[in-house]
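>>> Sharing a model prediction with you, sequence too.
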Amino acid sequence: MTQVPNNTFFDDTLALARDPYRFISKQCERHGSDVFQTRLLLQKVICVRGDEAARVFYDTSRFSRVGVAPSRIAKTLFGRGGVQGMDGKAHCHRKMMFMSLLTEDKIGGLTQLARDIWNRRVLQWSSMDRVTLYRHAQEVLTETVCRWAGVPLEPADVDRRTSELAALFDYAGSIGPKHWWARLARKRNEAWLRGIVEKIRAGTYQPPEDTAAFIVANHRDLDGNLLDAQIAAVELNNILRPTVAVSAYIVQCAHALHEHREIREQLRDGSPDDFQCFVQEVRRYYPFFPFAGAKVKESFEWQGYRFPSGRKVLLDLYGTNHDPRLWDEPESFRPSRFRDWNGNPFTLIPQGGGDHYQNHRCPGEWIAIEQMKVATEAFVNGCEYEVPAQNLRIDMDRLPAIPNDHFIIESVRVINESK
C-alpha cells in the first residue's frame, strides 16, 4: 500500500484560509499526486482532486456527512439539523422533499417570475446614477424566491431580509464581527421562518399547496412525524439562502460579459443553447465553493492509498473544474466547450458531484442555472450600461469570490420596456 503524501507543515489552516480555492491543487502539484494529507485545525485531513476522486467521494457507502461541517459553518451557512448533515435513508427521504420542488414546471414558474422582476429592476436602474450589481442581484433573488416559495415578504422588508440571507453565505467563514453578524442573521432568519411554519400549521396562513413553504411545513419524517418547527425553518432557509447566493454567479456572468465583449455580441442573437453553454462555462471557470467535506465511514483502500475510518476528506471542487486532464485549456474562458460536453457528473462539480437524488449534489443547481440565464438575458437583451473604472479583479480570498468592487454599472438604458 502506498503511503499518502504528507505535508511537512504542522498545520495548514492559515495557508488554506489565504488561498481557499487553489490551496489543494497547488499541494497536489507539489506532491505529484491527486491525494495528500495535512492538518487543518490540528486534525488530520486527506485532500483529493479530480473526477475519479469525485466519483469515490460521492460513494455513500464510503463517506458520511454527519458532523463534518465545522461548528462556525453549521451556525451560519447551513444551520443545525438540515439535509446537508444527513445520510442514508433519512437523507434520501428529506432530499426528496426538495426534489419535489424542482420539477420542470415549478422551475419554469420561478424563471418567469424572475424575468418579470429583473425587467422591473432594470427599469428602476435607468433612473439611478450607479448600481452595485451584487447587492441588487441579491435583492432581486430574495424577492423572487420568497414569492415563489410562498414566503410572505412585504416590500419594506426586502432590504432587511436580503441582508440577513446574504450574511449567511457572505460571512460564513469570516472571523470577528462579520461572523457574529452572520450568527445573529441566522437566528433572526430562522425565527422569521419558524413563525411562518407555525402559522401554516395553525391554519392562520395558507400558501398554495405546491409552494415550498406549504410542503416543508407539512413534511413528515420516516416515522411519520412532522418536522420540528425549528428544523422546518432551517430547511425552508435551505431553499431561500442558496437561491440568493446565486447573486455571486450573476455578478460573475456580468464580469465575463465585460471581459469577453465578443461573447456578449454573440449572445445578443443567441439561441437557448448559447446561453446554456455560457452559464455552464461561468460555473466551471469562476470560483464558487472551493471544496466539499466528508468523513470516512469504514476504512478502505483507493488507488493504493488507505483512507482510515473517521478521517475527514476534502474534495477540491474548484481544482477539478480547472483540471487540465479533464478540460482543454482550463484557464481560458470558452463557452463553446460545452457544445459537445458529455455531461459527466464528476467533472463539472461547482455545486457538488454525483446524482441529485442519491448524493449530496446541490438540488438547487438547476435553479442556479436558470437564474443565471435570466440575468444574462437581462444584461444582454434587456439593457445597455457602462462599466466605470473600478477594481474588477476577482477576490480569490473571499467566499464566494466576486470582483473587489462588487461590479458597479452606470448609465443604464432599457432596450425594450415592453418586455
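Great, that's in hand.

>>> Every contact and neighbour count from this point should use C-alpha atoms.
Fine.

>>> Sticking with residue 199, tell me its helix or strand.
If you go by DSSP states H and E, residue 199 is part of helix 177-202.

>>> Same question for residue 238.
According to DSSP H and E, residue 238 maps onto helix 229-259.

>>> what's that helix packed up against?
Helices and strands touching helix 229-259, by 3 or more C-alpha pairs under 8 Å, 6 or more residues apart in numbering; DSSP states H and E, are helix 133-149, helix 158-170, helix 177-202, helix 212-217, helix 261-268, helix 272-285, helix 365-377.

>>> Could you check how many residues crowd around residue 96?
15 (other C-alpha atoms under 10 Å).

>>> That one against residue 357, yeah?
Yes - taking contacts as C-alpha atoms under 8 Å, residue 96 lies within contact range of residue 357: 7.1 Å.

>>> where do the contact lists of the two overlap?
Shared contacts of residue 96 and residue 357 (C-alpha atoms under 8 Å, 6 or more residues apart in numbering): none.

>>> What distance do you get for the residue nearest to residue 306 when sequence neighbours are not counted to residue 407?
Spatial nearest neighbour of residue 306, excluding adjacent residues (C-alpha to C-alpha, 6 or more residues apart in numbering): residue 300 at 5.9 Å. As judged by C-alpha to C-alpha, to the nearest Å, residue 300 and residue 407 stand 46 Å apart.

>>> Pick out whichever of those two has more residues nearby.
More neighbours surround residue 407 than the other of residue 300 and residue 407, with 22 against 13 (other C-alpha under 10 Å).

>>> let's bring in a second model and compare:
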Amino acid sequence: MTARLPDSSLALLRQGYTFISARCDEAGTDLFQTRLMLRPVVCIRGAAAAEFFYGGGRFSRTGALPRSVKHLLQDAGSVQTLEGDAHHRRKQLFLDLGSRGSAERLADHFDAEWHDPDRGLPSGRRFNLHNEARRILTAAACRWAGLPTDPFTIRRRSTELGLMIDQAGAFGPVNWYARWRRHSTEKWAATAILTARLAAPDQTPATPVEAIAFHRDHAGKELPADTAAVELLNLLRPVVAVSNFIVFAALALTQHPEWKNKLANGDDDDLHCFAQEVRRYYPFFPFVGGTATGHLEWSGHAFKPGDWVLLDLYGTNHDPRSWPNPESFDPARFRTWQPNPNTLIPQGAGDKETGHRCPGEDITVELIKRAIRTLADTPALQVPAQDLSFNLSSMPALPKSGFILGPGHAGRR
C-alpha cells in the first residue's frame, strides 16, 4: 500500500503515536509506503513486523533518524549506532550496568531520594509530579553512577537531560536550544570520564562511570573521552525518562482506585503487572527507525539496501491480535501473559542480549514499581482538580497538567 498523499509529514505531526496504526487499520495491512520530510519510508506494525525488524541484523540504525533527533537521543559513536562485533561488545557494557542487581541498587537510591525529608517530594504544598520525579531520578542516577549530587548539579542536569527527552521530536528553535544545552551536558560528562581515568583504579571499576571510563572496545582500546561521555548520557537519560512512566502510573492509580490497596500492600506480582500495563498502555516511544542492510522481503514488499523503515511501537502495544481489548487498562492481563519479546515493545523488541532492544528494561520496571508502591501507600497525597488528559499527537505525550499532587481535597477534571 502507498499513502495517498505525496508526503505525510503533516499527518504525522497531527496524529503522532497513532499515525502508523491508523493507516494500517484503514487499509487492512501491516505495511504501507509514504514519504516523511520528502524521504521515502516504509511503515510496519505488529508482532511479526517487530520480529522481522529486530531479528537477523536485517536493519541498521545508520541514517535511521533525522539529525535533530539523533543528536539529542544518541549522537555519533554511541552504542545505538554500532553494528556487528562493535555493537555486541559495547552492548555488553550496558547489559552489565542494567543487570538485576544494578537495577535494584539504582532503585534503592531512588527510594532514598524520594523519601529524604530535605531532597524528596515537597511536603505541605502542591507540586508537579513530573518535574519532581525527574529531579529525583536525576539525583538517584547520579548517586548510582558515582557522580556529584549537589543541588546545583542536579537542577542543571535534570533540566538538560529533560530537554533531550522533551525536544527530540521537535523542530526549529526549541530543538536547537535543547541541542545547544546538550553540549554543556557532554562537557560535564567528559570531565567525569577524565576524572575517573585520572584516579586510575587498580581494581574492578566500582561505579558505572568508572565502568564506562575504562571500558575497552572490540579492538581493545578505551573509548575516546567524548564517546564515553555520550555513553554516560545514554545511561543517565533513560533513567530520567522513567519520570514519564511514573506520571502515567499515578494517572492510572487515580483512574483505577480499585488497584490502590492491592499495590499499597506491596505484593510484587501485582506491582509487576501494574508496571507492565503502564508500559504497554500509555505512550512512550512512538516508533523506531532502521535502514535495510540488504535485499529483503516481508509481507509482500521487497526492500532494497538503504530503504528507511519505521516500526510502530505504540501501535504494536495496542494490537488486538496480541492484546485483547487493547484500549482497556487491565494489569490483570499480565498474570497469565506469556512473555514475548515482540508483543510488549515500549522500549524496542527482540532479544536485548544480541539485538538493539533497550538493555535497561529491568531498571525501568523496578523504578516504576517503587514509585507505584509509594504513591499507592501515601494517602496524604491528593489529586486536586486539573486537566489530566493527554494528546497522542504530542511526542512525548504527558497529561496536560504534568500531574499535580499535594494536600487538599481530591478531585479532577
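Now that the structure is in, tell me what you want to look at. Because the structure is predicted, anything quoted here is derived from the model rather than measured.

>>> returning to what we had before: now the helices and strands packed on helix 229-259 of structure 1 in a markdown table, with distance to residue 62 of structure 1 and mean neighbour count?
Output for these, formatted as a markdown table (distance: least, C-alpha to C-alpha, whole Å; neighbours: other C-alpha atoms under 10 Å):
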| stretch | distance to residue 62 of structure 1 | mean neighbour count |
| --- | --- | --- |
| helix 133-149 | 35 | 22 |
| helix 158-170 | 28 | 21 |
| helix 177-202 | 32 | 18 |
| helix 212-217 | 29 | 24 |
| helix 261-268 | 43 | 15 |
| helix 272-285 | 27 | 20 |
| helix 365-377 | 24 | 21 |
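
>>> Now distance to residue 42 of structure 1 too, for these, in JSON lines please.
Formatted as JSON lines, these follow (distance: least, C-alpha to C-alpha, whole Å):
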{"stretch": "helix 133-149", "distance to residue 42 of structure 1": "36"}
{"stretch": "helix 158-170", "distance to residue 42 of structure 1": "25"}
{"stretch": "helix 177-202", "distance to residue 42 of structure 1": "21"}
{"stretch": "helix 212-217", "distance to residue 42 of structure 1": "38"}
{"stretch": "helix 261-268", "distance to residue 42 of structure 1": "46"}
{"stretch": "helix 272-285", "distance to residue 42 of structure 1": "31"}
{"stretch": "helix 365-377", "distance to residue 42 of structure 1": "33"}
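
>>> so who does the counterpart of residue 345 of structure 1 in structure 2 touch?
In structure 2, the residue paired with residue 345 of structure 1 is residue 341, using TM-score structural alignment. Counting by C-alpha under 8 Å, 6+ apart, residue 341 of structure 2 touches 349-351.

>>> quick one: secondary structure of residue 341 of structure 2?
Following DSSP: H, G, I helix; E, B strand; the rest coil, we place residue 341 of structure 2 in the coil state.

>>> For the helix holding residue 238 of structure 1, grab the matching residue range in structure 2.
Using TM-score structural alignment, helix 229-259 of structure 1 pairs with 225-255 in structure 2.

>>> again, but for stretch 35-54 of structure 1
Aligning stretch 35-54 of structure 1 against structure 2 (TM-score structural alignment) gives residues 31-50.

>>> Let me know the secondary structure of residue 19 of structure 2.
helix.

>>> picking that back up, over in structure 1, see which of the contacts of residue 341 of structure 2 survive.
Retained in structure 1: 349-351, out of those (criterion both residues aligned by TM-score structural alignment, their matches' C-alpha atoms under 8 Å).

>>> Can you flag the buried ones in those?
Neighbour-count burial (16 or more other C-alpha atoms under 10 Å) is assigned, among those, to 349-351.

>>> any idea which of those is the one closest to residue 220 of structure 2?
residue 351 (25.3 Å; C-alpha to C-alpha).

>>> and stretch 233-243 of structure 1, how far from structure 2 on average?
Overlaying structure 2 shows stretch 233-243 of structure 1 at a mean distance of 0.3 Å from the equivalent residues (mean C-alpha distance after the TM-score superposition for structure 1).

>>> ditto for stretch 273-284 of structure 1
Mean deviation for stretch 273-284 of structure 1: 0.3 Å (mean C-alpha distance after the TM-score superposition for structure 1).

>>> which residues sit against that stretch?
Contacts for stretch 273-284 of structure 1 (C-alpha under 8 Å, 6+ apart): 249, 252-253, 256, 267, 318, 321-322, 333-339, 348-350, 369, 372-373, 376.

>>> roughly how far apart are residue 320 of structure 2 and residue 314 of structure 2?
Residue 320 of structure 2 is 12 Å from residue 314 of structure 2, by C-alpha to C-alpha.

>>> nope, residue 162 of structure 2 is what I meant
Taking C-alpha to C-alpha, one finds residue 162 of structure 2 at 21 Å from residue 314 of structure 2.

>>> likewise residue 78 of structure 2?
24 Å.

>>> okay, the two: which has more neighbours?
residue 314 (29 against 20).

>>> Spatially nearest residue to the more buried one (excluding sequence neighbours)?
Nearest one to residue 314 of structure 2, counting by C-alpha to C-alpha, 6+ apart, is residue 286 at 5.2 Å.

>>> Translate residue 387 of structure 2 into the numbering of structure 1.
Checking TM-score structural alignment: residue 387 of structure 2 goes with residue 391.
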